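> Kindly return the folded structure for what I paste below:
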Amino acid sequence: MHNSRLSAGTSRPAGRRLFQAFLMLFAVVAGALTFSGTAQAHGSVVGPPSRAYHCWEEWGSDHMNPAMAQEDPMCWQAYQANPNTMWNWMSMLQDGLGGQFEARIPNGKLCSNNHPNFESLNKPGPWKTTPVGDNFTIHLYDQASHGADYFKVYVSKQGFDPKTEALGWDDLDFITQTGRFAPAKDITFPVQTSGYSGHHIVFTIWQASHLDQAYLMCSDVDFG
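You can find the predicted model right below:
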């Protein structure tokens, strides 16, 4: 039926929509090719979900749905800025930081790991939150099973507002640093906090074991 309509002549608005859809698909494919093959086989914090992972989990199979603009405006703006923010949720890494995170990652760029493809993740706004208690679990999905030299976990200070402020280093309370983890696809560990309420950012640094690769990720949570 679709082909018969085309053969009969496609209206200008319909043809424009088809052309725009083709351009979007081309942009996604072309953008994905800018990442190396290994860059797509890494990982992210999936619980509580990082901003990029949340957008992929909620909208990856429904990314053309205009309802995203109203229901999840921060994912919508991220997808409009760069579709790879969603498609390459596991590739937000920086090489060779040498553990000098505060010196190498500027304020306001923490949620993107200072990566230009993920710049939209730094934008303040009504990011969807995951309910957590004072004690919760970090869950990393590591597709390539790199393991970890360590994780560092921070929580945004009480009074910091993720809806209006971009995250900086001075906005964080250091919570914990783990030891090493052997290579595995799923890594979990407990986090203990107290004194937080409302919308906060859980900021996680994953120092992978196979190379000097660091992943810096923001997860939006709601402390009940």
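> contacts and neighbour counts: CA atoms only from here.
OK.
> before we move on, what SS does the residue nearest the centre of the chain have?
The centroid of the chain falls nearest to Ala52 when counting by Cα atoms, centre = their mean (2.3 Å). With DSSP: H, G, I helix; E, B strand; the rest coil as the basis, Ala52 sits in helix.
> contacting residues around it?
For Ala52, the contacting residues are Thr85, Met86, Trp89, Leu121, by Cα atoms under 8 Å, 6 or more residues apart in numbering.
> same thing but 7 Å
Contacts for Ala52 (Cα atoms under 7 Å, 6 or more residues apart in numbering) come out as Thr85, Met86, Trp89.
> now Ser120
Residues counted as contacts of Ser120 (Cα under 7 Å, 6+ apart) are Ala78, Ala81.
> at 10 Å what do you get?
Contacts for Ser120 (Cα atoms under 10 Å, 6 or more residues apart in numbering) come out as 51-52, 74-75, 77-82, 85, 109, 111-112.
> okay if I get these as a markdown table plus distance to Ile138 and secondary structure?
Listed next are the contacts of Ser120 as a markdown table, based on distance: Cα to Cα, whole Å; DSSP: H, G, I helix; E, B strand; the rest coil:
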| residue | distance to Ile138 | secondary structure |
| --- | --- | --- |
| Arg51 | 14 | helix |
| Ala52 | 16 | helix |
| Met74 | 23 | helix |
| Cys75 | 22 | helix |
| Gln77 | 26 | helix |
| Ala78 | 24 | helix |
| Tyr79 | 25 | helix |
| Gln80 | 29 | helix |
| Ala81 | 28 | helix |
| Asn82 | 27 | coil |
| Thr85 | 21 | helix |
| Lys109 | 22 | coil |
| Cys111 | 17 | helix |
| Ser112 | 19 | helix |
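> let's see this one next to it:
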Amino acid sequence: MAGALAVLTAAATAVVVAPQPAYAHGAMTSPATRTWACYLEGPESPLSNACRDAVAQGGTQPLYDWYGVLVGDNAGRHRELIPDGRLCGAGTTKYAAYNAARVDWPATTLESGAAHRFTYAAWAPHPGTFEVYVTKDGYDPTGPLAWSDLEPAPFSIVTNPSIVDGAYQWDAMLPANKTGRHVIYSIWQRSDSPEAFFNCSDVIFGDDGGSDPGPVGKCYATVTVDQRWPGGFQASVTVRNDGPVSVRPWSLGWHMYNGAVIGSGWNAVFSQSGHMARADAPRWNDTLAPNSSVTIGFIATGEPTDPPIATPFLNGVACM
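Reported below is the predicted structural model:
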């Protein structure tokens, strides 16, 4: 790790302001829904094949509106209104590209039977109930996702969870005895409107058995506040590639807490759109080898929380 960090050069860069996403309501960010994971890769230049193909099919606007996968007149009738094979896009044309049946969607690695803190971005808070399902044992990601692929009962149901740092958050136990690649499917039905929101979050319980050809297996991240002063702070993010192969080019994405805004940074090319920030590999250090780490830093305005940012994603995969 020390050797990898020694080659980094502290070259400060200005932050590029990306297009602002349209106003919408919310989506699952942990585990990451497909549109959120692809948004973190960058709508204009996604890194993974799955996200690139989705943008080629449906354009960039679904990613700028990554939290708008909804049915306006749902009123609990989703199994009637959303056909099999179109669950991830909620039966809409706009998000149809995210129904694609493939094994390389960016995925979050989880531990079966363990506790997990679910986060659901609350862009426009509403009262309502969240139901969270998981696919059955033997689920085949190469086939269209059908209602019958989900376990018959949700493993988590919560009504009006607390909003913390701009996101609904609640703790739940993940289903036990799950292995490999699965989909966690969430439904948020508003109680003040018939409107409901739908998300597919790709996850891997333990080892996916080599079915995922993507370069990122697992990653580990640490975030520290190095300095703080009235109205601002300096932070560092270290990410280690725990996967089996090199990641090139690497890219990190995360949610900035408490309205903080990045002004400048080093060891990466930074951009920010609203609460969402991204750090892309510089040309002189674009490869993250297995078991190696990269450390980036930035200066931001705002009062830091602890930690000051959400856990980063490495090329669309949530770090631990």
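> Go ahead and build a PyMOL selection from the buried members of the contacts of Ser120 of structure 1.
In PyMOL syntax, the buried subset of the contacts of Ser120 of structure 1 is picked out as below (16 or more other Cα atoms under 10 Å):
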select buried, resi 51+52+74+75+77+78+79+82+85+109+111+112
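> Now the two most distant members of the contacts of Ser120 of structure 1.
Gln80 and Lys109 (18.7 Å; Cα to Cα).
> the strands in structure 1, which residues?
43-47, 93-95, 130-132, 135-142, 148-156, 172-177, 186-192, 198-208, 213-223 (DSSP state E).
> May I ask you to confirm that Lys136 of structure 2 is in contact with Leu150?
Yes - taking Cα atoms under 10 Å as the definition, Lys136 of structure 2 is a contact partner of Leu150 at 5.5 Å.
> counting contacts, what elements does the single longest helix found in structure 1 pack onto?
Counting by DSSP state H, the longest helix found in structure 1 is helix 12-33. In terms of contacts (3 or more Cα pairs under 10 Å, 6 or more residues apart in numbering; DSSP states H and E), helix 12-33 of structure 1 is packed against helix 84-87.
> My guess is Ala22 of structure 2 contacts Ala124. True?
No - contact criterion Cα under 10 Å: Ala22 of structure 2 and Ala124 do not qualify, at 11.7 Å.
> Give me the more crowded residue out of the two.
Ala22 (14 against 11; other Cα atoms under 10 Å).
> Can you give me the distance of the more buried one to Arg34 of structure 2?
18 Å (Cα to Cα, to the nearest Å).
> which residues does Gln192 of structure 1 contact?
Applying Cα under 10 Å, 6+ apart to Gln192 of structure 1 gives the contacts Gly133, Asp134, Asn135, Phe136, Thr137, Ile175, Thr176.
> need those residues in TSV with distance to Val202 of structure 1 and neighbour count, can you?
Output for the contacts of Gln192 of structure 1, formatted as TSV (distance: Cα to Cα, whole Å; neighbours: other Cα atoms under 10 Å):
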residue	distance to Val202 of structure 1	neighbour count
Gly133	12	15
Asp134	12	13
Asn135	12	11
Phe136	11	15
Thr137	11	14
Ile175	10	14
Thr176	12	15
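> Between which two of these is the distance greatest?
Greatest spatial distance among the contacts of Gln192 of structure 1 (Cα to Cα): Gly133 and Thr176, at 16.3 Å.
> so who does the equivalent of Asp137 of structure 2 over in structure 1 touch?
Asp137 of structure 2 maps onto Gln158 in structure 1, with residues paired by TM-score structural alignment. By Cα under 10 Å, 6+ apart, the contact set of Gln158 of structure 1 is Asp171, Leu172, Asp173, Gly195, Tyr196, Ser197, Gly198, His199, His200.
> thinking the third one is in contact with Gly159, fair?
What that stands for is Asp173 of structure 1. No - judged on Cα under 10 Å, Asp173 of structure 1 makes no contact with Gly159 at a distance of 11.8 Å.
> Which of the two has more residues huddled nearby?
When Asp173 of structure 1 and Gly159 are compared for neighbours, Asp173 comes out ahead with 15 against 12, by other Cα under 10 Å.
> how close does the more buried one sit to Val28 of structure 1?
Taking Cα to Cα, one finds Asp173 of structure 1 at 37 Å from Val28 of structure 1.
> Just give the closest residue to Asp186 of structure 1, not the sequence neighbours.
Among residues not flanking Asp186 of structure 1 along the chain, Tyr141 sits closest, at 4.8 Å (Cα to Cα, 6 or more residues apart in numbering).
> For the one you found, what is the corresponding residue in structure 2?
So, by TM-score structural alignment, Tyr141 of structure 1 is matched to Ala121.
> Might one say that its match is in contact with Pro161?
No - checked against Cα under 10 Å, the pair Ala121 of structure 2 and Pro161 is beyond contact range at 11.8 Å.
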